[in-house]
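S.K.: sequence isn't available, so here's the structure alone:
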């Protein structure tokens, strides 16, 4: 996310696939809010790390993300996307969509609010 044209979901998917949840969580602001389906909202990078580590442990090996819209407006940006949850062999086990709000911190954009749900 070194400039306003960066789409963070590219890094996100790579970190997820390689099980690097620590680096994945660092794409988020320290006080980020995660709103995952079927769960209470959580705040902070540690919660992000735990959520995605749990998904990986439960058999979601990869995320195939297709960004539909990525708009930057000063200190904030947003991303609208669809995703597929894939097993290690590439079999699709779920689909969904998300909306994220990104916040500019020290010149870089980080996920600040993230809400997703399954189709």
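M.R.: Everything's here; your move. Predicted, not measured: the structure shown is a model, and the values here were computed from it.
S.K.: all contacts plus neighbour counts: C-alpha atoms, from now on.
M.R.: Will do.
S.K.: which parts of the helix or strand where residue 94 lies are buried?
M.R.: Assessed by DSSP states H and E, residue 94 sits inside strand 92-105. Residues 95, 97-104 are the ones in strand 92-105 that count as buried (16 or more other CA atoms under 10 Å).
S.K.: can you tell me which of the residues you listed is nearest residue 78?
M.R.: Of all those, residue 101 has the smallest distance to residue 78: 4.5 Å, by CA to CA.
S.K.: does the closest residue to residue 83 other than its chain neighbours belong to a helix, a strand or coil?
M.R.: Using CA to CA, 6 or more residues apart in numbering and skipping the chain neighbours, the partner closest in space to residue 83 is residue 65 (4.4 Å). Under the three-state scheme (DSSP: H, G, I helix; E, B strand; the rest coil), residue 65 adopts strand.
S.K.: what's the burial count for residue 65?
M.R.: When neighbours are defined as other CA atoms under 10 Å, residue 65 has 19 of them.
S.K.: what does residue 106 give?
M.R.: Neighbours of residue 106 (other CA under 10 Å): 6.
S.K.: ok, structure two:
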């Protein structure tokens, strides 16, 4: 099951890198939450799309990521993942590195992100 979650993350990150935000957002639950420093909690796929568009407008690119940990619940219905990622902004700055924690839950048999946090 951990490999399934890793494959889903790869699909999300590949779609983000390609600017395919529709695919990115489709891999989040309808009621997903995003928690980022200095921002209120954002809820729903529309908020995720807005975040993707803001990242694009800023010129932000993920330059690398490393999955540090994945754990799946005993019933296989939920999982969490910790990812270390580095980004480059449009102005050339490289803030971070950041840690991204994702909580996944199965929806109709497929893992979708229900909580996305950055620290």
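M.R.: Right, received. Where do you want to start? The structure displayed is predicted, hence computed values, not measured ones.
S.K.: the residue nearest to residue 83 of structure 1 reaches residue 8, doesn't it?
M.R.: No - with contact defined as CA atoms under 8 Å, residue 65 of structure 1 does not count as touching residue 8 (10.6 Å).
S.K.: between those two, what contacts are shared?
M.R.: Overlap between the contact sets of residue 65 of structure 1 and residue 8, as judged by CA atoms under 8 Å, 6 or more residues apart in numbering, is nil.
S.K.: give me the contact list for the strand holding residue 94 of structure 1.
M.R.: 29, 60, 75-87, 109-119.
S.K.: now, which of these lie within helices?
M.R.: Among these, none falls in helices (DSSP state H).
S.K.: ok, the aligned partner of residue 83 of structure 1 in structure 2 - contacts?
M.R.: In structure 2, the residue equivalent to residue 83 of structure 1 is residue 85, according to TM-score structural alignment. Applying CA under 8 Å, 6+ apart, we find residue 85 of structure 2 in contact with 62-66, 96-100.
S.K.: among the contacts of strand 92-105 of structure 1, which ones are buried?
M.R.: If we count by 16+ other CA under 10 Å, these have these buried: 29, 60, 76-87, 109-114, 116.
S.K.: just the strands in structure 1 please.
M.R.: In structure 1, the strands defined using DSSP state E lie at 28-35, 42-43, 62-73, 76-86, 92-105, 108-118.
S.K.: strand 76-86 and the last one, what's the angle between them?
M.R.: Meaning strand 108-118 of structure 1. Using axes from the mean of the first three to the mean of the last three CA atoms, to 10 degrees, the direction of strand 108-118 of structure 1 lies 50 degrees away from that of strand 76-86.
S.K.: what's the angle from the strand holding residue 94 of structure 1 to strand 28-35?
M.R.: Relative orientation of strand 92-105 of structure 1 versus strand 28-35 (the same axes, to 10 degrees): 130 degrees.
S.K.: how distant is strand 92-105 of structure 1 from the center of its chain?
M.R.: Centre-to-centre, strand 92-105 of structure 1 and its host chain are 5 Å apart (CA atoms, centre = their mean, to the nearest Å).
S.K.: repeat that for stretch 81-96 of structure 2.
M.R.: In terms of CA atoms, centre = their mean, the centre of stretch 81-96 of structure 2 is found 13 Å from the chain centre.
S.K.: try stretch 47-60 of structure 2
M.R.: So, by CA atoms, centre = their mean, the centroid of stretch 47-60 of structure 2 is 12 Å from its chain's centroid.
S.K.: could you do stretch 51-63 of structure 1 as well?
M.R.: Chain-centre distance of stretch 51-63 of structure 1: 12 Å, with CA atoms, centre = their mean.
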